[in-house]
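Undergrad: when you get a sec, could you give me coordinates for this:
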Amino acid sequence: MSLLTKPVDLMAARLRARGIDPLLPFLGAASLALLAGALSFQVLGGLEPCVLCLQQRWPHLGVVVAAGALTALGPSRRVQGWGLLLITVLLLVTGGIGLYHVGVEQGWVEASAACTMSTAQGGGAQDLAALRAAIAGAPRAACTDIVWSLLGISMAGWNALLSILLAGIAAGGARRIFRHG
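TA: Alright, predicted model coming up:
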């Protein structure tokens, strides 16, 4: 047994004793860790996110909120199963956005209008002050730029891989609950 295995087993046993599926806090913590990583790269590393980067964060926030609420409230097993299905969908959404973002980065698909359209192109700014405000509020990174990678995989790629893996875990948990209660 490793030093980490015993505390994790103890925590899982305590959650089960309260009728809470241990996957809920695990999935919430995993999404929170991915959000914290992205924010760390932004705040500490100075890497500005693009529109797609920001869109990938919202489903993770939803997972954190759903998992936290279900863990805190300890609802019936059936409600926890539905919560795991919701978490599955949220993780698939962020994973899908991540896959799309990888396609944009690699030039396999065209960037959406949100990645390329400026206020000047859209005609939204009516005066110089509005144009300056729009430019100041716009993300500085282009969706096509890979600002960081590890093992040849960009942050969007890692988000896609990890989110889809977590979605599979969440779906398996929901299936287990619906099959066996």
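Undergrad: going forward, measure contacts and count neighbours with C-alpha atoms only.
TA: Noted.
Undergrad: quick one: which helix or strand includes residue 42?
TA: helix 23-43 (DSSP states H and E).
Undergrad: buried residues, the following helix or strand past that helix. List them.
TA: Reading on from helix 23-43 to the C-terminus, the next helix or strand found by DSSP H and E is helix 51-73. Buried positions in helix 51-73, judged by neighbour count with 16 or more other CA atoms under 10 Å: 51-53, 56-57, 59-71.
Undergrad: helix 51-73 packs against which elements?
TA: Counting contacts by 3 or more CA pairs under 8 Å, 6 or more residues apart in numbering; DSSP states H and E, helix 51-73 packs against helix 23-43, helix 77-106, helix 113-116.
Undergrad: in the first one, which residues are buried?
TA: Going back to what we said before, that points to helix 23-43. For helix 23-43, burial by neighbour count (16+ other CA under 10 Å) applies to 23-32, 34-35, 38-39, 41.
Undergrad: and the two most separated of those?
TA: For these, the farthest-apart pair by CA to CA is 23 and 41; their separation is 26.9 Å.
Undergrad: what sits against the residue nearest to the spatial centre of the chain?
TA: Note on the chain: the residue nearest the mean C-alpha position is residue 60, at 3.3 Å, using CA atoms, centre = their mean. Contact analysis of residue 60 by CA atoms under 8 Å, 6 or more residues apart in numbering lists 31, 32, 34, 35, 90, 91, 94.
Undergrad: and the gap between it and residue 50?
TA: Note on residue 60: its distance to residue 50, by CA to CA, to the nearest Å, is 17 Å.
Undergrad: in a markdown table: the contacts of residue 60, plus distance to residue 120.
TA: Below are the contacts of residue 60 laid out as a markdown table (distance: CA to CA, whole Å):
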| residue | distance to residue 120 |
| --- | --- |
| 31 | 36 |
| 32 | 36 |
| 34 | 34 |
| 35 | 32 |
| 90 | 33 |
| 91 | 34 |
| 94 | 29 |
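Undergrad: nearest to residue 136, of those?
TA: residue 35 (23.7 Å).
Undergrad: how about that closest one, nearest residue that isn't a chain neighbour?
TA: Distances taken as CA to CA, 6 or more residues apart in numbering place residue 57 nearest to residue 35, at 6.5 Å, with adjacent residues excluded.
Undergrad: one more to put side by side:
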Amino acid sequence: MSLTPRWIYAFIVVCCSALLAYALYTQYFDGLHPCPLCITQRAFFVLTALVALIALITNPHQNGRYVSAGLMLVTTIAGGSVAYRQVWLQSLPPDQVPACGPSLEYMFSNLPFGEAFRTLMLGDGNCAEIVWTLFGFSMPNWSLFAFIGLGAAAIVSALPMLKR
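TA: Got it, this is the predicted structure:
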């Protein structure tokens, strides 16, 4: 069994699915309510998985592999940027943390879409709270590591030396 782009696409789909499943587990069984940045990161994991799933199904030739890898890189860089922002917010001294904002339901029903989307992308004081750690790293840290690994897998999937 040799490493092929399809195996890498399947790996990316499985990883994203597992990450999303764990996020939903912590939300519904551990009671950890996601902040706006957490929800945004979840959306980028979904987008990454969708691109990988489409590539897995279509099994593109070399140019298609470049396109698939490029799209996955865009989603992983965007998701990693959001995760990095949350890690940065969590590292701020308490007096520099931005104020907590309203709930997402309130924002999207009462604020203009642009302002609600901006808050979703930039986060608020809720995003600076550390409520879960593993080996000393918060969930956004692990999310950032995952986006980096998924981006690296996307790059490897486009290497010309891999057999289709």
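Undergrad: before we move on, the earlier item: other residues contacting the helix holding residue 42 of the first structure?
TA: 47-49, 57, 60-61, 63-68, 70-71, 84, 159, 166, 170, 173.
Undergrad: apply 7 Å and report the result again.
TA: Helix 23-43 of the first structure is contacted by residues 47, 48, 49, 57, 60, 63, 64, 67, 68, 71 when judged by CA atoms under 7 Å, 6 or more residues apart in numbering.
Undergrad: which residues of the first structure does the helix or strand harbouring residue 118 of the second structure align to?
TA: Using DSSP H and E, residue 118 of the second structure falls within helix 113-122. On the first structure, no counterpart of helix 113-122 of the second structure exists by TM-score structural alignment.
Undergrad: now residue 143 of the second structure: how far from residue 80 of the second structure?
TA: Going from residue 143 of the second structure to residue 80 of the second structure by CA to CA gives 7 Å.
Undergrad: how about residue 16 of the second structure, what's its partner in the first structure?
TA: For residue 16 of the second structure, the residue aligned by TM-score structural alignment is residue 31.
Undergrad: tally of neighbours for residue 112 of the first structure?
TA: Residues near residue 112 of the first structure, counting by other CA atoms under 10 Å, number 14.
Undergrad: residue 174 of the first structure contacts residue 84, correct?
TA: Yes - using CA atoms under 7 Å, residue 174 of the first structure is in contact with residue 84, at 5.4 Å.
Undergrad: just give the nearest non-adjacent residue to residue 153 of the second structure, would you?
TA: Nearest residue to residue 153 of the second structure, sequence neighbours excluded (CA to CA, 6+ apart): residue 8, at 6.6 Å.
Undergrad: what about that neighbour, distance to residue 62 of the second structure?
TA: Counting by CA to CA, the separation of residue 8 of the second structure from residue 62 of the second structure is 14 Å.
Undergrad: do residue 130 of the second structure as well
TA: Residue 130 of the second structure is 43 Å from residue 62 of the second structure, by CA to CA.
Undergrad: more neighbours: these two, which one.
TA: Neighbours of residue 130 of the second structure and residue 62, each counted by other CA under 10 Å, are more numerous for residue 62; the result is 17 against 14.
Undergrad: map that one across to the first structure for me.
TA: In the first structure, residue 62 of the second structure lands on residue 77 (TM-score structural alignment).
Undergrad: try residue 148 of the second structure
TA: Looks like residue 148 of the second structure aligns to residue 164 there (TM-score structural alignment).
Undergrad: burial measure for that match, as a count.
TA: For residue 164 of the first structure, the count of nearby residues is 23 (other CA under 10 Å).
Undergrad: that one is in contact with residue 96, isn't it?
TA: No - using CA under 7 Å, residue 164 of the first structure is not in contact with residue 96, being 8.3 Å away.
Undergrad: gap between the two ends of stretch 22-33 of the second structure?
TA: 13 Å.
Undergrad: for stretch 27-37 of the second structure, same thing?
TA: 14 Å.
Undergrad: residues in the first structure matched by that stretch, start to end?
TA: Under TM-score structural alignment, stretch 27-37 of the second structure corresponds to residues 42-52 of the first structure.
Undergrad: still on that earlier bit, looking at the buried residues of helix 23-43 of the first structure, which is nearest residue 16 of the first structure?
TA: Nearest member of the buried residues of helix 23-43 of the first structure to residue 16 of the first structure, counting by CA to CA, is residue 23, at 10.3 Å.
Undergrad: so how far is residue 141 of the first structure from that closest one?
TA: 35 Å.
Undergrad: next: residue 33 of the first structure.
TA: 23 Å.
Undergrad: and for stretch 79-86 of the second structure, what's in contact with it?
TA: In this structure, residues lying in contact with stretch 79-86 of the second structure by CA under 7 Å, 6+ apart are 37, 41, 44, 121, 127, 128, 140, 143, 144, 147, 148.
Undergrad: okay then, goodbye and thanks.
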